[in-house]
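S.K.: Build the 3D model from these lines:
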Amino acid sequence: MSPEEKRKQDLKALGLKNLGQVYWNLSTPGLYEEAIKRREGVMAHLGPMVVRTGQHTGRSPHDKFMVREPSSQDRLWWGDVNKGLSEEKFNILLHRLMAYVQGKDLFVQDCYAGQDPEFRVPIRVITETAWHNLFARNLFVQVKDQDEMESHYPEFTIINAPRFQAVPELDGTYSEAFIIVNLGRKLILIGGTAYAGEIKKSVFTLMNYLLPQKEVLSMHCSVNVGQDGDAAVFFGLSGTGKTTLSADPERALIGDDEHGWSDRGLFNFEGGCYAKVIRLSKTAEPEIYECTRKFGTILENVGINLRTRRVDLDDDSLTENTRAAYPIAHIPSAMREGVCGHPKNVVMLTCDAFGVMPPLARLTAAQAEYHFLSGYTAKVAGTEAGVNEPKATFSTCFGAPFMALEPHVYADLLRKKVLKHQVKCWLLNTGWAGEPASKAGRISIKYSRALVKAALTGALDNVKYRKDPLFNFEVPVSCPGVPGEILNPRNQAKDPAEYDQRAQKLVEDFKKNFEQFAAKVPDDVKNVL
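M.R.: You can find the predicted model right below:
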């Protein structure tokens, strides 16, 4: 059977029949041509493609489901994050989707999730639109060798049909949008939303299920490596600086968002980056800024002047969550192989809007596990509907929406690897220090970069530290390139007594949140605070 005949058989086996034209593994220029011909997007000045995602300009976490099926249901972390859907409802929706695509053109990309050949997962992404296929081509690991492409057989398949809508009363969903992962059928269905991040994060959920069962820690983090091979891991939620701080011209970028940590070292799950670009600074973030001006980059919901075709990165009229999806090769300092050795440093990022957390703290292994499970940051007024003042947010493992297994599984692996490889752990606050967000300016990115550089180069190994009286971690009293006074937030507060009240409230929030993990962690982790 020829490769072409085999591909047709593969589609029929999924139930994809009576299709229009099927475009297999088109190149980036080929997908550009199809997307523009079909009016899915427009080309901007210097070559990026600008697209609109319509109603959904971000993820729809409440519309994500895991199918309850025998092979996985006893392992999954059921609850608000992983909501169950019956096999019966899945099959009903699948059959309706198969009927919907009949007669339609489809685009297919065969690629991998995971740069390490030992742990990578072959996937197939089938999309209704050309630009979503380009997104998959940018974000996942491309198959460059033609012989390898012909022998590629997907272990998991993703079908993305944004114009197909669920019927909640019939399909058991909450809305017309759905992201459904069926681990038994090795099939992921996405519809009712054009936000491309759903493709990326559904595959991340898949990797978070598969890899820990092989003693590989899957992580929502960025990774870079120095000239001496000293790798660093940056955990962080959206808006904390994970992408910005890892894109360092003096260090090679491994990846900006999703990685695995095996006994062989670190490896990127992806072949590209998906960066938030609202009000991106050409000065502070020059490498990412340049990616917004390159052919091959997809700009989601970014403002554009249709006459001059120039984009406006400050335009938030559609959403604050404007995005750029580009191949990692667009970053000059990127290491395209996407693999490196074990980290020497782990940095956990938080954006503390209460002004309580110090700009940098050194963590023990137990404290690192505690803060990893907590996954703290804060939402700031104006960034989300209904948020009028800073609000503490806890997202376990710095990525709760994508964790398929119970949190302690990931936390246990992290601690084991930190101890085995003698990794230094840090907590970096990129938010506010001393005063809350409503009363002061955010910590300068210049200082955050200086703190990271000092931590990674060992410049903080021999400085004096003080013990924080509330969080019990160690805080440096000096750092090259950073004014000493900002390292102690309480000294920056105009009203120390009022600061103490804010600090105590945050500690209580931490303790209350951690109650859900207390039964499954060691005593030294349980008693960190």
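S.K.: For the rest of this, base every contact and every neighbour count on C-alpha atoms.
M.R.: Noted.
S.K.: hey, where'd the helices end up in the stretch 151-300 of the chain?
M.R.: 168-171, 197-210, 242-246, 286-291 (DSSP state H, counting those that start in this stretch).
S.K.: so can I have JSON lines of those showing distance to residue 474?
M.R.: As requested, the helices of the stretch 151-300 of the chain are exported to JSON lines (distance: least, Cα to Cα, whole Å):
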{"stretch": "helix 168-171", "distance to residue 474": "51"}
{"stretch": "helix 197-210", "distance to residue 474": "31"}
{"stretch": "helix 242-246", "distance to residue 474": "22"}
{"stretch": "helix 286-291", "distance to residue 474": "33"}
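S.K.: highest average neighbour count across those helices?
M.R.: Highest mean neighbour count among the helices of the stretch 151-300 of the chain (mean count of other Cα atoms under 10 Å): helix 242-246, with a mean of 24.
S.K.: next one: that helix to chain centre, how far?
M.R.: With Cα atoms, centre = their mean, to the nearest Å as the basis, helix 242-246 stands 12 Å off its chain's centre.
S.K.: Could you also give me the structure for this second sequence? I'd like to compare it with the first:
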Amino acid sequence: MVDRLDGQPNVEHPRPQEIRRLAEQYGTRTKFGNYNFVSTVKNRSAGLTFYYGSPAVLQTRTSARQKELLKNLPRTLAEVESYLNKAPFICVERTMGLNSEFSPRCSLYVSVHREEMVRLAHMVSQTLFDPRPTNGRHPHFRLVYIPEWQEKDRQIVALPEAGITFVLGSDYYGEAKKGFLRMGMWHAKQRGMLGLHAGAKVIKVRDKKGKLRRLGMLLFGLTATGKTTHTCHHHGLQDNGQGIEILQDDVVFLQRDGGILGTEKGFYIKTDSLDPQIQPILYQAATRPDALFENVMVDYKGDVDFADETLTGNGRCIIQRDDLGIHKSEGVDLPPAEELDGLIVAFITRRNTVVPIVSRISPEQAAAAFMLGESIESSGSDPRRAGESVREVGTNPFIVGDEAEEGNIFYEIIKAHEGQIQCYLLNTGGVGEIREETPEGKIVKQKVRRIQIPEMAAIIRAIALDAIEWRKDPAFGYEVPKSAPGVDLAEFELKKFYSQEQIDEMVSKLRRERQDYMTLFPRLDPAIVKTV
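M.R.: Next up is the predicted model:
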């Protein structure tokens, strides 16, 4: 049914400039000269998303509602096919990536039965690259967006093998962005690569002999853990030829040689409490005329308040790579690991009790960290569970297929380049929290000592400069800092917050939880399981 859309009289193909003009009619102009759009649905419908196809792509853990939606799929698709002949649609053609190896064609078909939905076409245009000829060498992904679908039947249907996604009953832009990237990750895996939910950058530092070194860096992390913040932070490296080059902030494709392929020209960042002093690069890009706000508080005068969460805790902004100034990289890809002076792989977790704020880990421990994907739930996926502990393989809610296979591929790649790749675990939460269960729910009896953005930025700088003195941590078997310039490690000493008995109990509980979780993946390499 999707194949014939291009030739139908109800499908228009306006140019991006025309789409922008139409979309801005339905936005609020801000004092920065850009526009804010407000959606009805304000986060991804993760619990209403399901996959259809061969056994290789089906989810192994689904809710009762997902099972019901899957059962009713034939009827739903018949209704969609009929509707595709009736409603007015706009088509936007884009390209994912800027390389000759894997740059899928991306076609968005969005219903403009509600005329203001043209904004979704505009947002896709601002995120993916201009269309380029594929000559049949690259996959073709198609996404059909029908925001006005009945709320009771809201669902996101992904057909990975066909490269097709249906978004029914949601007008949240994140479904379009992740719909295309989900397809990209699945098809990249079929070509021997691994799709990663990670930011990418280059860090330029001078070593102790004054030689300038170029280090690649990948930062894994779930939404709202600091992935984009630290991908787009200069870490105080602003003199003597030192600095950063920002490549990507969300999804990249890891190749067997340790190189990566980028995907997007626009970054979809969270705006809560965006601060010009703490996050200057992001703030500058977000306040440019080409930026697009989604669900940010803008008053009748056009003033923007990033800290106001009246509408949602999931305010967003699409910023352009071109607005990153001197910190923008020339391209969006990283060369093979052997062509750099090193590749730093960092897993961002957000825990509030006994997990060290930074740990240096072995390839086996890194693969375990990949599988554990420990963090907290965010308002971007489920605002009702925001703040709860969560585990997500690869910190990637968009994996299609066997999760153990992804962990094994990741382990094979980093193990093959062990001399060039060094892995770390970064905790952007903190230590010291005590929560207790009560009949009314969980209450915080002792607040967390949070690690602030400047402190974590200093840690990343120290990692790049090889300036941290390490010691063995008996609790988890990691290496943890004995000293780190720019950070007062005494602030995070566990004995300041807990008794030894409490520490032992929390560590043991976390280790048991990790061991139990790993039993879900019987096909995982035993070397990874053993390290947990």
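S.K.: quick one: TM-score?
M.R.: After superposition, the two chains reach a TM-score of 0.85 (TM-score structural alignment, normalised by the length of the first structure), with 490 aligned residues with a Cα RMSD of 2.9 Å.
S.K.: that older thread, of all the helices of the stretch 151-300 of the first structure, which one comes closest to residue 452 of the first structure?
M.R.: Ranking the helices of the stretch 151-300 of the first structure by proximity to residue 452 of the first structure (Cα to Cα) places helix 242-246 first, at 8.1 Å.
S.K.: ok, residue 128 of the second structure to residue 98 of the second structure distance?
M.R.: Here residue 128 of the second structure is placed at a distance of 10 Å from residue 98 of the second structure (Cα to Cα, to the nearest Å).
S.K.: I misspoke; the intended subject was residue 137 of the second structure.
M.R.: 14 Å.
S.K.: Compare those two (neighbour count), which wins?
M.R.: residue 98 (21 against 12; other Cα atoms under 10 Å).
S.K.: if I pick the counterpart of the more buried one in the first structure, what's in contact with it?
M.R.: Applying TM-score structural alignment, one finds that residue 98 of the second structure aligns to residue 115 in the first structure. Contacts of residue 115 of the first structure were listed using Cα atoms under 8 Å, 6 or more residues apart in numbering, and they are 141, 267, 268, 269, 270, 271, 337, 338, 339.
S.K.: One more: residue 227 of the second structure?
M.R.: 198, 199, 219, 220, 221, 249, 250, 348.
S.K.: how about JSON lines for these, with neighbour count and distance to residue 182 of the second structure added?
M.R.: Output for these, formatted as JSON lines (neighbours: other Cα atoms under 10 Å; distance: Cα to Cα, whole Å):
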{"residue": "198", "neighbour count": "27", "distance to residue 182 of the second structure": "13"}
{"residue": "199", "neighbour count": "25", "distance to residue 182 of the second structure": "16"}
{"residue": "219", "neighbour count": "26", "distance to residue 182 of the second structure": "18"}
{"residue": "220", "neighbour count": "31", "distance to residue 182 of the second structure": "16"}
{"residue": "221", "neighbour count": "29", "distance to residue 182 of the second structure": "16"}
{"residue": "249", "neighbour count": "29", "distance to residue 182 of the second structure": "15"}
{"residue": "250", "neighbour count": "27", "distance to residue 182 of the second structure": "12"}
{"residue": "348", "neighbour count": "28", "distance to residue 182 of the second structure": "21"}
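S.K.: Closest to residue 88 of the second structure out of those?
M.R.: Of these, the one sitting nearest to residue 88 of the second structure (Cα to Cα) turns out to be residue 250, at 31.7 Å.
S.K.: Nearest spatial neighbour of residue 329 of the second structure, chain-adjacent residues omitted?
M.R.: Spatially, and ignoring its direct neighbours in sequence, residue 329 of the second structure is nearest to residue 245 (4.6 Å; Cα to Cα, 6 or more residues apart in numbering).
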